[in-house]
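[1] Fold the following for me, if possible:
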Amino acid sequence: MWQQWQRWSVAAAAATIMVGSLGGISVAHAQGGMLPPSMQQGNVTYVSGGIDSDESGAFKREASRWPLSIEMAARGDGANEYVADAQVQIMQGGTTVLDTRSKGPFMLVKLPEGHYTVKATYNGKPMTKDVNVSGKGHAAATFLWPHD
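    The predicted structure is shown next:
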């Protein structure tokens, strides 16, 4: 009797793990991808990317959960085109709190409450936006460079 119960317990545990694993895959697939790993610079955590459609879907889905979202595009022939490899700086007062190169058109940033200036430079063309990050809500900065 003990051996039968032990075999049943092992089988039940294996089935639970298998269903949980498959369920996790299904949920991730249904949600349209996952964010890339987050990075840290000082006390600022950020994630950058969104080049493929699955990853861009994840950024759009997760944006409201981060204090600041940044989106970058350039005017194209008839449509806007997402850009990558823009230099992004976030400053508070005269202090730079984040200085990095984007890995895609989206950045999500966790930083303390306050007033910030976001500067994004693409193809040598800088643009700036002022944002207020508060404990309630979500701030966004969208950069749209003119067509070359």
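
[2] For the rest of this, base every contact and every neighbour count on C-alpha atoms.
    Noted.

[3] And stretch 40-59, what's buried?
    For stretch 40-59, the buried set under the neighbour-count rule, 16 or more other CA atoms under 10 Å, comprises 46, 47, 48, 49, 50, 51, 55, 56, 57, 58, 59.

[4] Regarding this structure, what is its longest helix?
    helix 2-30 (DSSP state H).

[5] where along this structure do the helices fall?
    All helices of the chain, identified by DSSP H, fall at 2-30, 53-62.

[6] Next, format the ones you listed as JSON lines and append distance to residue 86.
    Formatted as JSON lines, these follow (distance: least, CA to CA, whole Å):
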{"stretch": "helix 2-30", "distance to residue 86": "28"}
{"stretch": "helix 53-62", "distance to residue 86": "16"}
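
[7] Next, the second sequence, to be compared with the first:
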Amino acid sequence: MKANRLFLAIVFALGGGLAFAAQIEQPAAKTVMHAPSGVKYLVGGVGDDEKAALDAVKADYNCRLTFAVKMSGAYLADVTVRVVNLASQAEVLNLVVPGPFLLANLPAGKYSVSAVYRGEMLTTELTIKANQAREHVFRFAQE
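    Below is the predicted model:
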């Protein structure tokens, strides 16, 4: 009887430990979002798990934006981003990014991309071509 209890205790401990280890090793799952314009995007990157999850899928997105401080390189969160198609003047994205990364799938075209952090606005133009990804880092003066 004692041997059976010991065996069950060992099996339970090993099985529970394996399940716990499997939960730790898996990166945080991200939910794909869709803007009212139909543009598919992901945001986040706070913490190593979120960054790893975004890195794992970034090849699926043709617009990759990063938000950081100019001097220190520290990542920023809560940046307001607006993306406008320059040909049609249609707004394709307008959101607050809760982490330092925004991945988006934009149709081919030219876009004005504005990012605002604590009142500081930075703007750039990006040309998205078919089968080609663009990356841009917005570097803000303040933390």
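
[8] Drop the TM-score for these two in here.
    Once superposed, the chains reach a TM-score of 0.75 (TM-score structural alignment, normalised by the length of the second structure), with 120 aligned residues with a CA RMSD of 2.1 Å.

[9] Point out the most buried one among the helices of the first structure.
    helix 53-62 (a mean of 17; mean count of other CA atoms under 10 Å).

[10] re earlier: now the angle from the longest helix of the first structure to helix 53-62?
    If you take axes from the mean of the first three to the mean of the last three CA atoms, to 10 degrees, helix 2-30 of the first structure sits at 90 degrees to helix 53-62.

[11] Strands of the first structure, residue ranges please.
    Secondary structure of the first structure, counting by DSSP state E: strands at 39-41, 44-49, 68-75, 80-82, 87-92, 95-101, 106-110, 114-122, 125-133, 139-145.

[12] tilt between the fifth one and strand 68-75?
    An angle of 140 degrees separates the directions of strand 87-92 of the first structure and strand 68-75 when computed by the same axes, to 10 degrees.

[13] The second one too?
    Direction vectors for strand 44-49 of the first structure and strand 68-75, defined by the same axes, to 10 degrees, enclose an angle of 30 degrees.

[14] how about the helices of the first structure, which one is nearest residue 125 of the first structure?
    Minimum separation from residue 125 of the first structure across the helices of the first structure (CA to CA) falls at helix 53-62, 23.8 Å.

[15] Which part of the second structure matches that closest one?
    Counting by TM-score structural alignment, helix 53-62 of the first structure falls onto residues 48-57 of the second structure.

[16] distance from that stretch to the first structure after superposition?
    Compared with the first structure after fitting, stretch 48-57 of the second structure deviates on average by 1.9 Å (mean CA distance after the TM-score superposition for the first structure).

[17] quick one on the thing from earlier: which of the strands of the first structure has the highest mean neighbour count?
    strand 106-110 (a mean of 23).

[18] so how far is the match of helix 53-62 of the first structure off the chain centroid?
    Mean-position distance between stretch 48-57 of the second structure and its chain equals 7 Å (CA atoms, centre = their mean, to the nearest Å).

[19] Then stretch 128-143 of the second structure?
    Mean-position distance between stretch 128-143 of the second structure and its chain equals 13 Å (CA atoms, centre = their mean).
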